[in-house]
Structure formats: structure tokens, C-alpha cells
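S.K.: Have a look at this prediction, sequence included:
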Amino acid sequence: MNLYAIRSIYIFELSRTWRTLFQSIASPVLSTSLYFIVFGSAIGSRMQSIDGVSYGAYIVPGLILLTLLTESISNASFGIYMPKFTGAIYEVLSAPVSVLEVVIGYVGAAATKSVILGLIILVTARLFVPFEIAHPFVMIGFLVLIAVTFSLFGFLLGLWADSFEKLQIVPMMVVTPLTFLGGSFYSIDMLPPLWRTITLFNPVVYLVNGFRWAFYGIADVNVTVSVAMTVVFMLACLGIIWWIFRTGYKLRS
């Protein structure tokens, strides 16, 4: 394991966060704070509790995941796309660095930024709504697992994309709608039976409910299934990334 190479990639990617502090940290926190003000404080104070949890507190896990998913994908996809765009990717490919070491460096940096951002939003949420965390270590575990998984997905997206427009298609047109429709702002048990069944095909439902269980001990789906689906998706992303590096697809063309 070339720890020097991993450290170099990791530090370089993290340093980009401090050069673009407003875009990387301040902007997502400000946007999420507006959600807390509107949905948590203003609207939430007029709504009944869900499963014994106030509405403002109920949406905290979903809002954190909304930012975590999009930022994990964006950070990782942009991090690997720029070397492709500038041609620096050939230096990485020709260096004595394995696929695993490249992935650890890029994905590790993207996941670290996302976890830091998620924790900042968690602290910020306390300014707007009171809530408790029933299983803090499980919550941290879920936070890290989801950040790593979707950073891997973002890394894969960056390898696939051949334009800046394609980098935005999946986060904006797929991930964000699925997050809004995945129970971030409501319990899927509140839906009619037909729509509840349809919603169960949304993978984000399992992420949101697993993360919410760590906060309040309540979930609309089995938590074990949530973890299993996340791990399977992570392994699938790893497999596809390995295949891309092995074949050179979208890298050497």
C-alpha cells in the first residue's frame, strides 16, 4: 500500500475545500438552514408530531441526508473529472499507484468533506429545533457509510462524464427528487397503500429511515435492510470503478 500516494491525493483534494470555503461549506449550510427555518420552525410548529417526534425534529435526518448525498456526489465527481478535463489523469494512470490507492485518496477526501459538512449541519439544526440522538455511534456509522458510498458513486459519475453538464444530471435530476420523495419530510406510512408500495422501490427511503432510526429509534422499514442495501450499492460502485480502470473505458479514449 503506497501511503505516500494516498496522502498526497487526499491532502490535495481536501485543500480544495479551504480554497473554496463558501462554495464547499457555507453555501450548503446556509441552504439547509433555510429549510430548517421554513419547514422546521415556521411550518413545523403548526403540524402534529409524527410517531411521537415533533415535525421539526422529524425532518432533521432527512435534511442532513439531502445535503450529504448531493455534496458527496459533487465533491467526488468534480475531484476526478478535473484531472480528466485537464489531462492530468494520465499522470495518475502512469504513476506506480494502484486503483485502490487512487480510490482511497479521492473518495476518502470527498467523504471526509461530506462528514464534516453533515456534522456542521447537525450542530446548526440545534439552533432551530430541539432533538435528541438515541444512538449516537450508530448515527456516526450511518453518516460515514453513506458519505463513503455516495462519494464512490460520485467518483464513478466523474469517470463516466465527458462534460460539466453530465456531472449535474444525476445529482439534480435523480438524487434530489428521490430524496424529496424518499420520506425526508414525511413518514411513508402516511401515504395510501399503492403509493407506499411504489415508494418502497426508492432506494433513498432505506437510507433516510436507517439514519432516522439512529436519531429516534423509529423507522418505516427494517434497519438491517437499510444497511444491507447501502453496502451492496457501495460494493457495486467499487466493482464498476475497478472495471473502468482495468479496461480504460472513458479514461484513455
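M.R.: Yep, that arrived.

S.K.: contacts, neighbours, all on C-alpha from now
M.R.: Noted.

S.K.: Where do the helices of the stretch 51-200 of the chain begin and end?
M.R.: Applying DSSP state H, counting those that start in this stretch to the stretch 51-200 of the chain gives helices spanning 55-58, 60-86, 89-94, 99-125, 136-160, 164-170, 176-180, 193-199.

S.K.: List the contacts of the shortest one.
M.R.: Counting by CA atoms under 8 Å, 6 or more residues apart in numbering, helix 55-58 makes contact with 36, 39-41, 44-45, 47-50, 129-131, 185, 212, all of which sit outside it.

S.K.: Most neighbours out of these, which is it?
M.R.: Within the contacts of helix 55-58, most neighbours by other CA atoms under 10 Å means residue 212, with 27 neighbours.

S.K.: Could you tell me which residues make contact with that one?
M.R.: 58, 61, 62, 218, 219.

S.K.: where does the last one land in three-state SS?
M.R.: Right, the one you point to is residue 219. On the three-state scheme (DSSP: H, G, I helix; E, B strand; the rest coil), residue 219 is labelled coil.

S.K.: Report the contact partners of it.
M.R.: Residue 219 neighbours (CA under 8 Å, 6+ apart): 209, 210, 212, 213.

S.K.: out of the residues you listed, which one sits closest to residue 239?
M.R.: residue 210 (24.3 Å; CA to CA).

S.K.: coming back round to it: and which of the contacts of residue 212 is nearest residue 179?
M.R.: Relative to residue 179, and with distances defined as CA to CA, the nearest of the contacts of residue 212 is residue 62, at 7.9 Å.

S.K.: isn't that closest one right next to residue 181, touching?
M.R.: No: taking contacts as CA atoms under 8 Å, residue 62 lies outside contact range of residue 181: 10.6 Å.

S.K.: neighbour count winner among those two?
M.R.: More neighbours surround residue 62 than the other of residue 62 and residue 181, with 25 against 16 (other CA under 10 Å).

S.K.: Just the ones in helices from the contacts of helix 55-58, please.
M.R.: residue 212 (DSSP state H).

S.K.: In stretch 17-27, which residues are buried?
M.R.: For stretch 17-27, a neighbour-count test (16 or more other CA atoms under 10 Å) marks 17, 24, 25 as buried.

S.K.: Might one say that residue 101 is in contact with residue 8?
M.R.: No: here residue 101 lies out of contact with residue 8, judged by CA under 8 Å, at a distance of 10.6 Å.

S.K.: want to throw the buried residues of stretch 17-27 into TSV with distance to residue 166 and secondary structure?
M.R.: What follows is the buried residues of stretch 17-27, written out as TSV (distance: CA to CA, whole Å; DSSP: H, G, I helix; E, B strand; the rest coil):
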residue	distance to residue 166	secondary structure
17	22	helix
24	20	helix
25	23	helix
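
S.K.: ok, second structure coming up, stack it against the first:
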Amino acid sequence: MNWRAIMAIYRFEMARMWRTLFQSILSPVISTSLYFVVFGAAIGKNIGQIDGVEYGSFIVPGLIMLSLLTQSLSNAAFGIYFPKFTGTIYEIMSAPISTLEIVLGYVGAAASKSVLLGLIILATAWLFVPLHIDHPVFMFLFLVLTAITFSLFGFIIGIWADGFEKLQLVPLLIVTPLAFLGGSFYSIRILPPFWQDVSLLNPVMYLISGFRWSFFSQSDVHVGVSLGMTLVFLTLCMVAITFIFRTGYRLRP
């Protein structure tokens, strides 16, 4: 394993985060804080409790997961797309570094940024709502697995995209709506039976449900199912990336 090459890519991508600190960290934290103020403090007083949890606290896992998904996608997608756009990707591919090492460098940096952002948002949430974590180890496990999974997904999008518009296509039109409809602000158990069944087709719902369980020991589906779905999605992304590098899809002229 060429750790020097991995760390070179990793450090370069992490340095980009500090160069764009407002866009990478401050902007998502401020946006999420507004959700806490509006939904948690203002609207939450009129809603009361969901499954015995104050509404302001109930939405915290969903808001963290919403930011985690979108930032993991965008960080990884832009990280690999920009070398494609400038042509430096060919220098990386011709260097004595394997596909696994390239993916570890880019995806590792994107996932690290997302986990850091998720922890900052979690710390910020304590300023607005009362919060406790029943299973901190599982909380961190879901946080890391989700960040890695969607960073891999973003890596695939960055290779697939042939323009800056396509970089935003999947996050804006697919992932963000799925996150909103996956129980970020509500429990699917309050929906009519038909829409509960429809919600079970939403893969993001399993991520949010498992992450919420780590906070309150309550979830819409069993935590084992949530963890299993996360690992399935992670495996599918790894298979897709292996196919891309073996075939040179969107990498070779």
C-alpha cells in the first residue's frame, strides 16, 4: 500500500476545505442552525412530542443526516471532477498508485470533512435543543459509514458528470428530496399505511432511522435493517467504482 501517495491526495483535498472554509463548514452549519431555530424553537412548541421525544430534539438526527448526505456527495464529486476538468487525472492514473489508493485518498478526505461537519452540527444542536445520545458508539458508526458510502456515491457522480451542472443534478433532484421524504422531520409511523409502505422504498429512510435510533433508542425500522441497508449501498458503490476503473468509463478519452 502506497501510503505516501494516499496521504498526498488526502492532504491536498483537506487543504481545499480550509481554503473554502465558509462554503465547506460555516455555510452548512448556519443553514442547519436556521432549521433548529425555525422548526425546533418556533414550530416545535406547537407540535409537542413525537414518540416521547421533544420535536426540536427529534429532528436533530435527520438534520445532521441531511447535511451529511449532501456534503459527502458534493465534496467527493467535486474532488474527482476537478482533476478530470483540468486534465490532471491522467497524471494521477499514470503514477505508481493503484485504484484503491486513489479512492482511499479522495473518498477518505471527503468522508473526513463530512464527519467533522456532522460533529460540529451536533455540537451546535446542543445550543438550541435538549439532547442526549443513548448509543454514542452506534451514532459514530452510522455517521462514519454514511459519510463513506455517500462519498463513494459522490465519487461516482464526479466521474459520470461531464459538466458542472451535472454535479448538482443528483444531489438537488434526487438525494435532497429523498432525505426530506425519508423522515428527517417526522416519523413515517404517523403516515397513512399506504405512504408508510412507499416510504420503505426510500433508501435514505433507513439511514435516518438507524441514526435516530442511536440517539433515542427509537426507529421506524429495526436498527439491524438500517445497518444492513447501509452496507448494501456501500458494497454497490464499491462495485461500481471497480467497474469504472477497470473499463476506464469517463476517464479515458
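M.R.: Arrived safely, thanks for sending. Keep in mind the model is a prediction, meaning the values are calculated, not measured.

S.K.: Could you report the TM-score for this superposition?
M.R.: The TM-score (TM-score structural alignment, normalised by the length of the first structure) is 0.99; 253 aligned residues with a CA RMSD of 0.5 Å.

S.K.: Output the helices of the stretch 51-200 of the first structure as TSV; include the columns distance to residue 250 of the first structure.
M.R.: As requested, the helices of the stretch 51-200 of the first structure are arranged in TSV below (distance: least, CA to CA, whole Å):
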stretch	distance to residue 250 of the first structure
helix 55-58	42
helix 60-86	9
helix 89-94	11
helix 99-125	15
helix 136-160	6
helix 164-170	13
helix 176-180	26
helix 193-199	34
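
S.K.: Contacts only, for the residue most central in space within the first structure.
M.R.: Residue closest to the mean C-alpha point of the first structure, counted by CA atoms, centre = their mean, is residue 69 at 2.3 Å. Applying CA under 8 Å, 6+ apart to residue 69 of the first structure gives the contacts 146, 147, 150, 175.

S.K.: Same list (these) but as TSV, adding neighbour count and distance to residue 239 of the first structure.
M.R.: TSV is the format used below for the contacts of residue 69 of the first structure (neighbours: other CA atoms under 10 Å; distance: CA to CA, whole Å):
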residue	neighbour count	distance to residue 239 of the first structure
146	25	17
147	28	18
150	28	14
175	18	21
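
S.K.: wait, which of those residues is closest to residue 86 of the first structure?
M.R.: residue 150 (24.2 Å).

S.K.: how near is the residue lying closest to residue 187 of the second structure once chain neighbours are set aside to residue 116 of the second structure?
M.R.: Leaving aside its sequence neighbours, residue 187 of the second structure sits nearest to residue 220 (CA to CA, 6 or more residues apart in numbering; 6.7 Å). For residue 220 of the second structure, the distance to residue 116 of the second structure (CA to CA, to the nearest Å) stands at 26 Å.

S.K.: And for residue 7 of the second structure?
M.R.: 18 Å.

S.K.: higher neighbour count, the two?
M.R.: residue 7 (18 against 15).

S.K.: Next up, the contacts around the more buried one.
M.R.: Shown in contact with residue 7 of the second structure (CA under 8 Å, 6+ apart): residue 105.

S.K.: Repeat that for residue 182 of the second structure.
M.R.: By CA under 8 Å, 6+ apart, residue 182 of the second structure lies in contact with 188, 199, 202, 203, 204, 205, 206, 208.

S.K.: Can you tell me which of the residues you listed lies closest to residue 107 of the second structure?
M.R.: Distances from residue 107 of the second structure to those, taken by CA to CA, are shortest for residue 204, at 19.7 Å.

S.K.: From residue 175 of the second structure, how far out is that closest one?
M.R.: For residue 204 of the second structure, the distance to residue 175 of the second structure - CA to CA - is 8 Å.

S.K.: what does residue 40 of the second structure give?
M.R.: 23 Å.

S.K.: So which of the helices of the stretch 51-200 of the first structure is the most surrounded?
M.R.: helix 55-58 (a mean of 25; mean count of other CA atoms under 10 Å).

S.K.: I'd like the distance from it to the chain centre, please.
M.R.: 21 Å (CA atoms, centre = their mean, to the nearest Å).

S.K.: With the second structure overlaid, report how far it is off on average.
M.R.: In the superposition with the second structure, the average deviation recorded for helix 55-58 of the first structure is 0.4 Å (mean CA distance after the TM-score superposition for the first structure).

S.K.: Pretty sure residue 129 of the second structure sits against residue 40.
M.R.: Yes: Residue 129 of the second structure lies in contact with residue 40 (CA under 8 Å); the separation is 7.2 Å.

S.K.: In this structure residue 25 of the first structure contacts residue 118, no?
M.R.: No: Residue 25 of the first structure lies out of contact with residue 118 (CA under 8 Å); the separation is 9.8 Å.

S.K.: measure the corresponding residue of the first structure for residue 111 of the second structure to residue 146 of the first structure for me?
M.R.: For residue 111 of the second structure, the aligned residue in the first structure is residue 111 (criterion: TM-score structural alignment). From residue 111 of the first structure across to residue 146 of the first structure, the span is 9 Å (CA to CA).

S.K.: cool, and residue 117 of the first structure?
M.R.: According to CA to CA, residue 117 of the first structure and residue 146 of the first structure sit 13 Å apart.

S.K.: And residue 76 of the first structure, by the same measure?
M.R.: Counting by CA to CA, the gap from residue 76 of the first structure to residue 146 of the first structure is 13 Å.

S.K.: same check, this time on residue 229 of the first structure
M.R.: 11 Å.

S.K.: Also residue 152 of the first structure?
M.R.: Distance from residue 152 of the first structure to residue 146 of the first structure, by CA to CA: 10 Å.

S.K.: which non-adjacent residue is nearest residue 186 of the first structure?
M.R.: Nearest residue to residue 186 of the first structure, sequence neighbours excluded (CA to CA, 6+ apart): residue 59, at 7.5 Å.

S.K.: what does residue 121 of the second structure give?
M.R.: Closest to residue 121 of the second structure by CA to CA, 6+ apart is residue 29, at 5.9 Å.

S.K.: compared with the first structure, how much does the helix or strand hosting that neighbour deviate?
M.R.: Taking DSSP states H and E as the definition, residue 29 of the second structure sits inside helix 27-35. Mean deviation of helix 27-35 of the second structure relative to the first structure after superposition (mean CA distance after the TM-score superposition for the first structure): 0.3 Å.

S.K.: If you count contacts, what does that helix end up packed against?
M.R.: helix 60-86, helix 99-125 (3 or more CA pairs under 8 Å, 6 or more residues apart in numbering; DSSP states H and E).
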